[in-house]
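Visitor: Model the following, please.
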Amino acid sequence: MIKLISSDMDGTLLNSYRQITPINIEAIKKAQENGINFIINTGREYPNARALIEAAGLKCDLICSNGSCAFDKDGNLLFEHEIDKETIHKIFDAFNKYSMEPSLYTTEGRISLLPLEERKIYTRDVFIPAIQINHPDMKYTLDDFRELVDNVIFVDGQEALLNSDHRILKISSNSTDHEALKKLRVELEKIPGLAVVSTVPTDIEITSIHAQKGSTLLDYAKRDGLTPDEIVAIGDSENDYSMLSIPGIHSVAMENACDMIRNICVYQTRANTRDGIAYIINCILADRENFTL
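Guide: Next comes the predicted model:
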């Protein structure tokens, strides 16, 4: 019997405007009312993910920053896997070698090492264009731009961060320079103890090897005595691979998923722009005992 649904956010639960549609909201609530636990499993930092859930009028547990931390629906920390400062120093050396700008994630939010005006330029000229290469339908309003620029914790440079008390859970970067990102990834994969993935060819995400969506999902499920055959996991990109490749799990690829994800999943649902989460939830509710598509 299906007892837990684990859903990615970007490209999965969220539409092109990074919102949860009323149809998906209704389906999630219906699943919860029928005793199915619905958990978000996202690369987004906790404050950002929680704000999206609250805006939709939903309450659920969250696994954030690619499995680096987990919170219950009341905001209590369940797990945390930080990257140690010595390793962060090595990561910075690799970023500096290829002139890449890191974004850093904590349980309190996103950290930027760039002053305000430089953040504006990076967001306008690098971050948003890099996202839109792979998601041309992704819409960014002026309010979205302001949120990306302003909703950060500013730390004045790499040394200041290394000497601070901030606990870094994930480091990412976006760039339109595909070759530089590939070289950076090769460099990062030489550093012991890291998990390095990309959601699209224009980004890179780094966490502790202990912080992956799959391993944290299993740790979370074990708290309730659940086994993989009682879990449905849904995603679309490489950072979902670790949860979708769990042996025995009911893995579901979005219609818009990358080839890597479609090739490992047992099932496929509709695209994120066509309420794919609601579609798969309705399939589950039709027969929880013998779930199939």
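
Visitor: rest of the way, CA atoms for contacts and neighbours
Guide: Noted.

Visitor: And the nearest residue to Tyr267 once chain neighbours are set aside, how close does it get to Thr199?
Guide: Nearest non-adjacent residue to Tyr267, counting by Cα to Cα, 6 or more residues apart in numbering: Val252, 4.6 Å away. Distance of Val252 to Thr199, computed by Cα to Cα, to the nearest Å: 17 Å.

Visitor: Can you name the residues that contact the residue nearest to Tyr267?
Guide: The contact partners of Val252, by Cα atoms under 8 Å, 6 or more residues apart in numbering, come to Val232, Ala233, Ile234, Gly235, Leu244, Cys265, Val266, Tyr267, Gln268, Thr269.

Visitor: Most neighbours among those residues, please name it.
Guide: Neighbour counts for the contacts of Val252 (other Cα atoms under 10 Å) peak at Gly235, which has 35 neighbours.

Visitor: what's the distance between Gly157 and Tyr220?
Guide: The value you get for Gly157 to Tyr220, if Cα to Cα is used, is 35 Å.

Visitor: higher neighbour count, those two?
Guide: Tyr220 (19 against 12).

Visitor: and the residue nearest to Tyr267, what element?
Guide: Using DSSP states H and E, the element containing Val252 is strand 250-254.

Visitor: Next: Ile121.
Guide: helix 116-122.

Visitor: and that helix, what other elements does it pack with?
Guide: When contacts are defined as 3 or more Cα pairs under 8 Å, 6 or more residues apart in numbering; DSSP states H and E, helix 116-122 packs onto helix 142-150.

Visitor: want to put them side by side, so please do this one too:
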Amino acid sequence: MYQVVASDLDGTLLSPDHTLSPYAKETLKLLTARGVNFVFATGRHHVDVGQIRDNLEIKSYMITSNGARVHDTDGNLIFTHNLDRDIATDLFGIVHNNPDIVTNVYRDDEWFMNRHRPDEMRFFKEAVFNYSLYEPGLLDPEGISKVFFTCESHEALLPLEQAINARWGDRVNVSFSTLTCLEVMAGGVSKGHALEAVAKRLG
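Guide: Prediction:
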């Protein structure tokens, strides 16, 4: 019987300053050394999480983009569930002209934003992961695991959440990871479903 331990990063393993404490690092190393199958299950991008894993020098599965991507212990992609191209294309520009809301796109190994927001980098203290700027009509919508919107006001994101759900229904999974971050994945995507896939693979 395999033993599996899964954990998020933000608000769980990572401290409030977005770093791994020495205790957290030692705990993860001890778990994996004892043969426990550890799984990162997070909304973060797999490039970011992969660096954290490699820096720890541990073997672990990675569930990223809230379940839209799963990588095995060797870093091989074993599951993917992308947003439909038409939905991704529309999301790229849905609030592009709103100066208060920043659009973020995770596409395969890349991260895009529609405008500079240097303070976003405070979340990446355990890895080096940088964004590129994009223009809505020029970004290829293939391979989009997640589109998310950040804003200092939760109330400003509520109409966007309602509009996305009204337009695409169960073709999308829309949720707030924090009060100031609205995330959109393909319908049916969740960390729970991805974890089930990992558990089946482990037997």
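
Visitor: residues in the second structure aligned with the strand holding Val252 of the first structure?
Guide: When the second structure is aligned by TM-score structural alignment, strand 250-254 of the first structure has no counterpart there.

Visitor: Buried residues, that strand. List them.
Guide: Neighbour-count burial for strand 250-254 of the first structure, counted by 16 or more other Cα atoms under 10 Å, picks out His250, Ser251, Val252, Ala253, Met254.

Visitor: Export these as JSON lines, with columns for distance to Gln19 of the first structure.
Guide: Shown next, in JSON lines, are those (distance: Cα to Cα, whole Å):
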{"residue": "His250", "distance to Gln19 of the first structure": "25"}
{"residue": "Ser251", "distance to Gln19 of the first structure": "23"}
{"residue": "Val252", "distance to Gln19 of the first structure": "20"}
{"residue": "Ala253", "distance to Gln19 of the first structure": "19"}
{"residue": "Met254", "distance to Gln19 of the first structure": "16"}
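
Visitor: farthest pair in the residues you listed?
Guide: Farthest pair in the buried residues of strand 250-254 of the first structure (Cα to Cα) is His250 and Met254. Separation: 13.2 Å.

Visitor: In a helix, Arg185 of the first structure, correct?
Guide: Yes: assessed with DSSP: H, G, I helix; E, B strand; the rest coil, Arg185 of the first structure lies in a helix.

Visitor: Next up, the contacts around it.
Guide: Neighbours of Arg185 of the first structure in contact, by Cα under 8 Å, 6+ apart: Val196, Ile204.

Visitor: And for Asn173 of the second structure?
Guide: Contacts of Asn173 of the second structure (Cα under 8 Å, 6+ apart): Val184, Met185, Ala186, Gly187, Gly188, Val189.

Visitor: residue in the first structure matching it?
Guide: Per TM-score structural alignment, Asn173 of the second structure is aligned with Ala195.

Visitor: Just give the number of residues close to Asn134 of the first structure.
Guide: Neighbours of Asn134 of the first structure using other Cα under 10 Å come to 13.

Visitor: what sits against it?
Guide: Val200, Pro201, Thr202.

Visitor: Isn't the last one up against Ala180?
Guide: No: using Cα atoms under 8 Å as the test, Thr202 of the first structure is too far from Ala180 to be in contact (9.9 Å).

Visitor: Can you verify Thr199 of the first structure is assigned to a helix?
Guide: No: if the criterion is three-state DSSP, then Thr199 of the first structure is coil and not within a helix.

Visitor: all strands for the stretch 1-150 of the first structure, in order.
Guide: 4-7, 37-41, 61-64, 69-71, 77-80, 103-106, 109-112 (DSSP state E, counting those that start in this stretch).

Visitor: Can I get those in TSV including mean neighbour count and distance to Ile28 of the first structure?
Guide: Output for the strands of the stretch 1-150 of the first structure, formatted as TSV (neighbours: other Cα atoms under 10 Å; distance: least, Cα to Cα, whole Å):
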stretch	mean neighbour count	distance to Ile28 of the first structure
strand 4-7	23	9
strand 37-41	23	7
strand 61-64	28	13
strand 69-71	25	18
strand 77-80	16	22
strand 103-106	23	27
strand 109-112	20	26
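
Visitor: Using CSV, lay out the ones you listed together with distance to Asn15 of the first structure.
Guide: Formatted as CSV, those follow (distance: least, Cα to Cα, whole Å):
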stretch, distance to Asn15 of the first structure
strand 4-7, 13
strand 37-41, 15
strand 61-64, 19
strand 69-71, 23
strand 77-80, 28
strand 103-106, 23
strand 109-112, 22
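
Visitor: sorry, back to before: please tell me how far the residue nearest to Tyr267 of the first structure sits from Ile231 of the first structure.
Guide: Computed as Cα to Cα, the Val252 of the first structure to Ile231 of the first structure distance reads 11 Å.

Visitor: ok, back up a step: need the max-distance pair from the contacts of Asn173 of the second structure.
Guide: Most distant of the contacts of Asn173 of the second structure, by Cα to Cα, are Val184 and Gly188, 11.2 Å apart.

Visitor: can you list residues touching both of the two?
Guide: By Cα under 8 Å, 6+ apart, the residues touching both Val184 of the second structure and Gly188 are Val172, Asn173.

Visitor: and those two? which has more neighbours close in?
Guide: Val184 (26 against 14).

Visitor: Tell me the counterpart of that one in the first structure.
Guide: Val184 of the second structure maps onto Ile206 in the first structure, by TM-score structural alignment.

Visitor: Tell me if I'm right that that match and Leu194 touch.
Guide: Yes: under the criterion of Cα under 8 Å, Ile206 of the first structure makes contact with Leu194 at 6.7 Å.

Visitor: All good on my end, thank you.
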